[in-house]
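Trainee: Fold the following, please.
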Amino acid sequence: MKTTILIPARYASTRYPGKPLAQIKQGDGTSKSLIHMAWDAAQGVAGVDAVYVVTDDSRIEQAAYDFGAEVIMTSPEAPNGTARCAEALENAGLETDLVVNLQGDAPLTPTWFLEELIAEMASNPEAQMATPVLRCDAQTYNMFREDRAAGRVGGTTVVFDRERRGLYFSKEVIPYIETGRMPDPIPVFHHVGVYAYRPDVLRAYMDWPEGILEAREGLEQLRFLENGVPVTCVEVDARGRLFWELNNPEDVARIEAVLQKA
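Mentor: Okay, the predicted model is just below:
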């Protein structure tokens, strides 16, 4: 199964302009840009045939070339990473069996998250797309609650059925847990912003109009659910590591703290 990783990156983030070029201090005291870290992470994934940075911005393009990446340019009109990946698939005439969308704002994404996602798609030919989910521990759950209490939109949570098909994704913390009655284990799953798509369903995404839920939440994966395409949720294990994306400037310190311990 020929597999291609695309790393969509845009400069004009509403919450964090210039986010892909934000410098993150590494454990050895040096710094790397977020997009460079995403590229490095992709290089470590087994069974991948090609990796590209996908952007519409010349600053990100040049930075990517500087650290040795291959780049596919897309239009500024692409509203999200999925649309950017779909456009890149056509612009570059990519011939691939599987497209993996590794968001450029998740430098703590372990290689095994992507490898387990790819393995799911290889073993389950009925799956049209899949995404990793990670059960929250107390620290991650509290980070979600802190962000919401401060009025920040942080990560995304998900609920899914017994067949691991996503029921809903939200920037709110779902399901609701009554104060003082925390179950063990915590029944909240952090949605890891990585996707694997069959090329046909990725192309179909561009033909569907934005749905009500996608517009309200700002979550591209909801367009698939609104059009009846199951999203297979692949539960992954962080193996004792903290996983968090860079959604807001406040997240830089959280990520750097993890890197200092690595």
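Trainee: can we go C-alpha only for contacts and neighbour counts from here?
Mentor: Noted.
Trainee: residue ranges of the helices in the chain, please?
Mentor: Secondary structure of the chain by DSSP state H: the helices cover 34-43, 58-66, 81-91, 111-123, 138-149, 199-205, 212-217, 221-226, 251-261.
Trainee: can you list the ones you listed in a markdown table and add mean neighbour count and distance to R165?
Mentor: Below are the helices of the chain laid out as a markdown table (neighbours: other C-alpha atoms under 10 Å; distance: least, C-alpha to C-alpha, whole Å):
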| stretch | mean neighbour count | distance to R165 |
| --- | --- | --- |
| helix 34-43 | 21 | 26 |
| helix 58-66 | 15 | 35 |
| helix 81-91 | 22 | 19 |
| helix 111-123 | 18 | 13 |
| helix 138-149 | 15 | 22 |
| helix 199-205 | 16 | 16 |
| helix 212-217 | 14 | 17 |
| helix 221-226 | 20 | 10 |
| helix 251-261 | 15 | 29 |
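Trainee: quick one: which of the ones you listed is nearest P132?
Mentor: helix 111-123 (6.6 Å; C-alpha to C-alpha).
Trainee: hmm, who's touching the closest one?
Mentor: With contact meaning C-alpha atoms under 8 Å, 6 or more residues apart in numbering, helix 111-123 is reached by 1, 41-42, 44-47, 127-132, 194, 196, 234, 236-237.
Trainee: List only buried entries from these.
Mentor: Buried subset of the contacts of helix 111-123 (neighbour count, 16 or more other C-alpha atoms under 10 Å): 41-42, 45, 127-132, 194, 196, 234, 236.
Trainee: Filter the residues you listed down to just the ones in strands.
Mentor: Counting by DSSP state E, the part of those found in strands is M129, A130, T131, P132, V194, A196, V234.
Trainee: List just the nearest of those to N91.
Mentor: Nearest to N91 among these: A196, at 18.9 Å, using C-alpha to C-alpha.
Trainee: Neighbours of the nearest residue to the closest one once chain neighbours are set aside, how many?
Mentor: Leaving aside its sequence neighbours, A196 sits nearest to V100 (C-alpha to C-alpha, 6 or more residues apart in numbering; 4.3 Å). By other C-alpha atoms under 10 Å, 26 other residues sit near V100.
Trainee: one more, for comparison:
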Amino acid sequence: MKFVALIPARFGATRFPAKLMADLYGKPLIARTYLSTVATGIFDDVVVVTDHEEIAEVIRKEGGKIFISQKEHESGSDRIAEAAAHMEADVIVNVQGDEPFQDKKSLQDLVNSFGDSRVQVASLMMTIFDDSQIQNPNAVKVVVDKDNFSMYFSRSPIPFIRESPSEITFYRHIGIYAYKKDLLMAFTQWPKSILEKAEMLEQLRLLEQGIKIKMIHTDHQAVAIDTAEDLEKAKEYFRANFSDQL
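Mentor: Sure thing, here's the model as predicted:
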């Protein structure tokens, strides 16, 4: 199978304008994400999909490949689908452009899941140990069946604990997806579903179409940058883990 990583990289951002161009110890954030994805050695190809020439030029300087979006897109999934339509690939992995420290084991486990013929789309989850995360609507929860296929995603605490059984484990969804290419192309053509609109979670569109998502457990705590404060945390992580590159 041919595995291609596509990194959607929109220039605009409401909470942190032009964040993908923010400096992270000598390189723009998007360059760090691109280079860490390539460094995993997992993918047959890695392409940054962007709407802006500044981002494209950053990736060209790193010797990377870019695809310039020709359309306006509502989501990263829509953006990568435009690029995927022009590519030969069996599986497309959507790598978030604002997560500069990609984890090789998590991504390897993700692509390995497609050895199971039942898997059409896969994503990541991690165990929640902090009770405040269970109640936090920004931390998306997922419940799975015995084979770790998704049953439901919600911003609410799921499952609801009526009598607090100790064996219940809560899982947080980590928003990286791998799709069989044909499913990605179909998914982005389906209209928004009722549950998707209610929770503002696009993966519910898949569930409402009867597509279960294979959930892969990870212990890697992704560093996602949505605000200037997040960038400072990323710098702390870089200092702690990549001091030889300072």
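Trainee: TM-score of the superposition?
Mentor: Superposed pair, TM-score by TM-score structural alignment, normalised by the length of the second structure: 0.85. Supporting alignment: 240 aligned residues with a C-alpha RMSD of 2.5 Å.
Trainee: show me the contacts for the spatially most central residue of the first structure.
Mentor: With distances taken as C-alpha atoms, centre = their mean, G193 lies nearest the centre of the first structure, 2.0 Å away. Neighbouring residues of G193 of the first structure by C-alpha under 8 Å, 6+ apart: L102, Q103, A106, T131, P132.
Trainee: Give the aligned equivalent of it in the second structure.
Mentor: Per TM-score structural alignment, the equivalent position to G193 of the first structure in the second structure is G175.
Trainee: L219 of the first structure now?
Mentor: Under the alignment (TM-score structural alignment), L219 of the first structure maps onto L201.
Trainee: Kindly provide the distance from that match to L184 of the second structure.
Mentor: The gap separating L201 of the second structure from L184 of the second structure is 16 Å, by C-alpha to C-alpha, to the nearest Å.
Trainee: cool, V46 of the second structure as well?
Mentor: Per C-alpha to C-alpha, V46 of the second structure is found 17 Å from L184 of the second structure.
Trainee: Next: R10 of the second structure.
Mentor: 19 Å.
Trainee: again with P137 of the second structure
Mentor: In this view, P137 of the second structure and L184 of the second structure are 26 Å apart by C-alpha to C-alpha.
Trainee: Ok, H52 of the second structure next?
Mentor: Going from H52 of the second structure to L184 of the second structure by C-alpha to C-alpha gives 23 Å.
Trainee: now do D226 of the second structure
Mentor: Applying C-alpha to C-alpha, the value for D226 of the second structure to L184 of the second structure is 25 Å.
Trainee: and what of R239 of the second structure?
Mentor: Taking C-alpha to C-alpha, one finds R239 of the second structure at 37 Å from L184 of the second structure.
Trainee: can you check I161 of the second structure too?
Mentor: 35 Å.
Trainee: Thought A9 was touching T55 of the first structure, still the case?
Mentor: Yes: using C-alpha atoms under 8 Å, T55 of the first structure is in contact with A9, at 5.2 Å.
Trainee: Map V45 of the first structure across to the second structure for me.
Mentor: Applying TM-score structural alignment, one finds that V45 of the first structure aligns to T40 in the second structure.
Trainee: next one: Q260 of the first structure
Mentor: Aligned partner of Q260 of the first structure by TM-score structural alignment: R239.
Trainee: which bit of the first structure covers stretch 2-21 of the second structure?
Mentor: So stretch 2-21 of the second structure sits over residues 2-21 in the first structure, by TM-score structural alignment.
Trainee: Just confirm E202 of the second structure contacts I194, I think it does.
Mentor: No: E202 of the second structure is not in contact with I194 according to C-alpha under 8 Å; the separation is 10.3 Å.
Trainee: who's in contact with the nearest residue to V201 of the first structure once chain neighbours are set aside?
Mentor: Spatial nearest neighbour of V201 of the first structure, excluding adjacent residues (C-alpha to C-alpha, 6+ apart): Q128 at 6.6 Å. Contact analysis of Q128 of the first structure by C-alpha under 8 Å, 6+ apart lists M121, Y197, R198, V201, V229, P230, V231.
Trainee: Closest one to D137 of the first structure out of the residues you listed, please.
Mentor: When those are ranked by distance to D137 of the first structure (C-alpha to C-alpha), V231 comes first, at 23.4 Å.
Trainee: Could you measure from the aligned residue in the first structure for M87 of the second structure over to K25 of the first structure?
Mentor: Alignment note (TM-score structural alignment): M87 of the second structure maps to L94 of the first structure. For L94 of the first structure, the distance to K25 of the first structure (C-alpha to C-alpha) stands at 34 Å.
Trainee: These two: which is more packed in?
Mentor: K25 (18 against 13).
Trainee: My read is that the more buried one contacts P107, right?
Mentor: No: K25 of the first structure sits out of contact with P107 when judged by C-alpha under 8 Å, with a separation of 11.7 Å.
Trainee: Can you tell me what sits against stretch 45-54 of the first structure?
Mentor: 2-9, 39, 42-43, 61, 64, 69-74, 84-85, 88, 111-112, 114-115.
Trainee: One more pass at 6 Å, please.
Mentor: Here stretch 45-54 of the first structure makes contact (C-alpha atoms under 6 Å, 6 or more residues apart in numbering) with T3, T4, I5, L6, I7, P8, E70, V71, I72, M73, T111.
Trainee: from these, which two are the most distant?
Mentor: The most distant members of those, if one measures by C-alpha to C-alpha, are M73 and T111, lying 25.1 Å apart.
Trainee: After alignment, which residue of the first structure pairs with M126 of the second structure?
Mentor: Per TM-score structural alignment, the equivalent position to M126 of the second structure in the first structure is L134.
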